[in-house]
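Student: what's the 3D shape of this:
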Amino acid sequence: MIESELFYVLALQRVEGVGDIMAKKLITHCGSAEAVFKTKATQLAAIDGVGSITVKSLKDESVFDKAHKELDFISTNGIKTAYFQDEDYPDRLKHCIDGPVLLFTSGNIDLKNRKIISIVGTRQITSYGTEFCRKLIEDLAPLNPVIVSGFAYGVDIVSHQCAMEYNLQTIAVVAHGLNQIYPKAHKKYVAKVEENGGFMTEFWSSSNPDKENFVRRNRIVAGMAEATIVIESAERGGSLITANIANDYNRDVFAVPGRVTDKYSVGCNNLIKTQKANVLTSAADLVYILNWDLEKEVKPVQKQLFVTLDEDEQKVYDYLLKTGKELMDVIALHCDFPIYRISGLLLNMELKGVVRPLPGKLFEAI
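Tutor: Predicted structure coming up:
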């Protein structure tokens, strides 16, 4: 987007009573943000949903001073922008009616032809949640997904760290301007996040991490992803808001089940119980529900002539050769592995091209 149009988009964002939905409607009707300000009041008033108060606000020239100041910040600090009509704007977010008209980014974000998943959860992550998150991302790493989260304490930062550990792109969607970092304790991760992905926000440099901003931020986390995963959550929390938004956007939602006595499993268990989320016990569940085609996504696609299996994989492979098609639970039972372990083994074996999944969570040896 050229700088002159960016200036008018920024100005439009500062017009009182004009939010993202109204801004996109005005821009679409008039052809550009600049044209919105140059359109006659009578013509603006004829647009459906645009009242006299909004028309009057559009003639307030003080918004241009604010736009100039923010444009200076953007230029001086090398901030990148993604406009809702641009190719580099998150594709799935374009289909969200309340998606931001403009996003500000830093780092090396690349969303072209990529699988994108959001991982959210409690700020009080347990060892169970940490272990599950790490194993999930490790098993998904061959598919090279983009991992999105909110850079907060707990599940968020663990997700970013695990993504970087396995050389995956990770995007931190923050609830404030890019002139600051919240929480400050996470400043030490900024450089590596920008190297492996980057930061994204809809908020100006004048915006602080106020409480209401986090709820607005959550719709970006949910809207830009193919699926939202809730690792752990108490009965109430921001991650459940994100899950509900994802459902409203018709996105897949997954929740990690836990013991009914565990405080930070209550939210996940409730999502599953009310059928607002799929059960997630392993990466294999995600791959199956999202119908990700491993043969097309994993390089090289040619099957190896000689595949090396570890001792546990060989045990599973020998069992499937003997029995043919079998359910994951049955394989786990007969091979004496816990279900979380067998799902990881089967995914690794699938990537090696020695087993394939079938409908109904069946697997067979190739």
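Student: make it CA atoms for all contacts and neighbour counts henceforth
Tutor: Will do.
Student: tell me where the stretch 51-200 of the chain has helices.
Tutor: 52-57, 62-76, 127-140, 155-165, 190-196 (DSSP state H, counting those that start in this stretch).
Student: can you tell me which of those is most buried?
Tutor: Among the helices of the stretch 51-200 of the chain, ranked by average contacts under mean count of other CA atoms under 10 Å, first place goes to helix 155-165 (a mean of 23).
Student: got the angle for whichever helix or strand residue 6 is part of vs helix 62-76?
Tutor: Using DSSP states H and E, residue 6 sits within helix 3-13. Interaxial angle, helix 3-13 versus helix 62-76 (axes from the mean of the first three to the mean of the last three CA atoms, to 10 degrees): 130 degrees.
Student: show me what counts as buried in helix 3-13.
Tutor: 6-13 (16 or more other CA atoms under 10 Å).
Student: what's the first helix or strand after that helix?
Tutor: Downstream of helix 3-13, the first helix or strand assigned by DSSP H and E is helix 20-30.
Student: now what about that following helix, what contacts it?
Tutor: By CA atoms under 8 Å, 6 or more residues apart in numbering, the surrounding residues in contact with helix 20-30 are 12-13, 33, 35-36, 39, 47, 97-101.
Student: how far does that helix sit from the chain's center?
Tutor: 25 Å (CA atoms, centre = their mean, to the nearest Å).
Student: for that helix, which positions count as buried?
Tutor: For helix 20-30, by 16+ other CA under 10 Å, it's 20, 22-27, 30.
Student: for stretch 278-285, same thing?
Tutor: Neighbour-count burial for stretch 278-285 [16+ other CA under 10 Å]: 278-285.
Student: most centrally placed residue in this structure?
Tutor: residue 118 (3.1 Å; CA atoms, centre = their mean).
Student: what is the neighbour count of the closest residue in space to residue 51 that isn't next to it in sequence?
Tutor: In this structure, residue 51 finds its nearest non-sequential neighbour in residue 45, 6.0 Å apart by CA to CA, 6 or more residues apart in numbering. By other CA atoms under 10 Å, 16 other residues sit near residue 45.
Student: please give the structure of this sequence too, so both can be compared:
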Amino acid sequence: MDSSELFYQSALTSVPGVGDILIRQLMSYCGSASEIFRSPLAKLVKIPGIGAVTARSILNPEVLREAERVQQRCEKLHIQQLFYTDKRYPARLKALYDAPAMLYWQGQADLNSQRIVALVGTRQATDYGRRTTEEIIQALTPYTPLILSGLAYGIDIIAHRASLANGLPTVGVMASGIDIIYPYVHKKTAQEMLLLGGLLTENRPGVKPDARLFPARNRIIAGMSDALVVVEAAAKGGALITAEYANNYHRDVFAVPGHLNQQFSQGCNKLIRENKAQIYTRPEDLIEALNWDQSGKKTPSVDKTLALPDFTEEESQILAIFRQQADWHLDELSWRSQIPLGKLASLLLNLEFKGIIRSLPGKKYQLN
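Tutor: Got it, this is the predicted structure:
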């Protein structure tokens, strides 16, 4: 039986009653996945949130046997398992409290690309929605973002295909195992995406699409992106759920306005009316909000003479990160510094008062 750390990480996700948040709790107390499975029952039951029933489930030999089956399946299908401690795991996603502990991945794209934009919308896209999606992708092409969507009918598949046509990496986030393409008619596009982008899911191989898995999939799309664009949406549906997640995660949300009497513009118009999305009228709306450098010039170098002794230990920790590059997204800063978002926001405000950094649109900060 495989004794690698990844094997035990996979086993953790197989324990009944242990979800993503509880997995982090176990990891923080035990230090590693392998140590969790080596811990005696008496130690496990003392961990907050772990009762006797859950502790016995962890130590059940069937958990390791199931992990071995999953790992063998992944190796056969060339699927990579990305535990949340893996450096390849999407950093934007990792900073969120409800991020999946394990992701399954096939592809070539960098899941930590400098720029990531998600496009979502109705499965019954109109010609207006198709044209708008293709125009957005084409306009963003000079900035080479990674494009995310859900591989579904309508706006999703249009976004993926437009990305491929413009040479942009595109990742389909799935509500099934990677080996089960849904809908099946998109299999050819999915195969093409593997060459430049990829396929990503939190579901192990063999899991079939299910209604409850789609909202969970949508949180990954929202959490991984810098900005979410809703192109067309009815008054209710998955696109609005994704927008809700994006707002909760403090991502920039845009909605393309539509005809007042058009069914698949109702959702977008509602998002704009309720101030849950910025109105999208042109590519510059998105580019300016995300503070993308339109000149193509390199980021100015950081002043190496910054007097760190003048700052607190946590402020110095933040400024050390700014030495790596001059501007950062709030969530990325939180993940790299391991400082909770609430406390980090207060520290950044103090640094802003001192004139060291300044805030930018899109939850970004930059050294002055």
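Student: which residues in the stretch 201-350 of structure 2 form helices?
Tutor: 213-224, 238-248, 266-273, 283-289, 313-322, 330-337, 341-353.
Student: looking at those helices, which is buried most?
Tutor: It is helix 213-224: most buried of the helices of the stretch 201-350 of structure 2 by mean count of other CA under 10 Å, with a mean of 24.
Student: mean offset of it relative to structure 1 (after superposition)
Tutor: Aligned to structure 1 and superposed, helix 213-224 of structure 2 gives a mean residue distance of 0.7 Å (mean CA distance after the TM-score superposition for structure 1).
Student: contact partners of that helix?
Tutor: By CA under 8 Å, 6+ apart, the list of residues contacting helix 213-224 of structure 2 from outside reads 90-93, 96, 99, 116, 118, 148-150, 173-176, 201-202, 228, 238, 241-243, 245-246, 249, 251.
Student: which residues touch residue 235 of structure 2?
Tutor: Applying CA under 8 Å, 6+ apart, the residues contacting residue 235 of structure 2 are 263-267, 270.
Student: could you rerun that using 10 Å?
Tutor: Listed by CA atoms under 10 Å, 6 or more residues apart in numbering, the contact partners of residue 235 of structure 2 are 263-271.
Student: how close does it get to residue 264 of structure 2?
Tutor: 8 Å (CA to CA, to the nearest Å).
Student: looking at the buried residues of helix 3-13 of structure 1, spot the one nearest residue 168 of structure 1.
Tutor: residue 6 (30.9 Å; CA to CA).
Student: just to revisit the earlier point, okay, the buried residues of stretch 278-285 of structure 1 in TSV with distance to residue 291 of structure 1 next?
Tutor: Below are the buried residues of stretch 278-285 of structure 1 laid out as TSV (distance: CA to CA, whole Å):
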residue	distance to residue 291 of structure 1
278	14
279	15
280	14
281	16
282	15
283	12
284	10
285	10
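Student: and which of those residues is nearest residue 166 of structure 1?
Tutor: So of the buried residues of stretch 278-285 of structure 1, ranked by how close each gets to residue 166 of structure 1 (CA to CA), first place is residue 283, at 14.7 Å.
Student: quick check: the residue nearest to the closest one when sequence neighbours are not counted vs residue 96 of structure 1, distance?
Tutor: In this structure, residue 283 of structure 1 finds its nearest non-sequential neighbour in residue 136, 5.3 Å apart by CA to CA, 6+ apart. Distance, residue 136 of structure 1 to residue 96 of structure 1, by CA to CA: 28 Å.
Student: now residue 36 of structure 1
Tutor: From residue 36 of structure 1 over to residue 96 of structure 1 (counting by CA to CA), the distance is 22 Å.
Student: which one's more surrounded, those two?
Tutor: Between residue 36 of structure 1 and residue 96, counted using other CA under 10 Å, residue 36 has the larger neighbour count: 22 against 18.
Student: mean shift between the helix or strand hosting the more buried one and structure 2?
Tutor: Under the criterion of DSSP H and E, residue 36 of structure 1 resides in helix 33-38. Mean deviation of helix 33-38 of structure 1 relative to structure 2 after superposition (mean CA distance after the TM-score superposition for structure 1): 1.0 Å.
Student: buried residues of that helix, list them for me.
Tutor: Neighbour-count burial for helix 33-38 of structure 1 [16+ other CA under 10 Å]: 33-34, 36-37.
Student: neighbours of residue 44 of structure 2, how many?
Tutor: 24.
Student: apart from its neighbours in sequence, what residue is nearest it?
Tutor: Here the residue nearest residue 44 of structure 2, using CA to CA, 6+ apart, is residue 55, at 5.8 Å.
Student: contacting residues for the aligned residue in structure 1 for the one you found?
Tutor: Residue pairing (TM-score structural alignment): residue 55 of structure 2 is matched to residue 55 of structure 1. When contacts are counted by CA under 10 Å, 6+ apart, residue 55 of structure 1 touches 15, 17, 37, 40-45.
Student: with distance to residue 208 of structure 1 as extra columns, can I get the residues you listed in a markdown table?
Tutor: Converted to a markdown table, the contacts of residue 55 of structure 1 look like this (distance: CA to CA, whole Å):
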| residue | distance to residue 208 of structure 1 |
| --- | --- |
| 15 | 19 |
| 17 | 20 |
| 37 | 28 |
| 40 | 35 |
| 41 | 34 |
| 42 | 37 |
| 43 | 36 |
| 44 | 33 |
| 45 | 34 |
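Student: from these, which single one is nearest residue 330 of structure 1?
Tutor: So of those, ranked by how close each gets to residue 330 of structure 1 (CA to CA), first place is residue 17, at 58.9 Å.
Student: not counting sequence-adjacent ones, nearest residue to the closest one?
Tutor: Nearest one to residue 17 of structure 1, counting by CA to CA, 6+ apart, is residue 54 at 6.2 Å.
Student: was I right to think that neighbour contacts residue 44?
Tutor: Yes - contact criterion CA atoms under 10 Å: residue 54 of structure 1 and residue 44 qualify, at 9.0 Å.
Student: returning to that earlier point: show me the contacts for the residue nearest to residue 17 of structure 1.
Tutor: 15-18, 22, 41, 44-45.
Student: ok, now residue 145 of structure 2?
Tutor: With CA under 10 Å, 6+ apart, residue 145 of structure 2 has these contacts: 113-118, 137, 163, 168-170.
Student: which residue in structure 1 aligns with residue 24 of structure 2?
Tutor: Checking TM-score structural alignment: residue 24 of structure 2 goes with residue 24.
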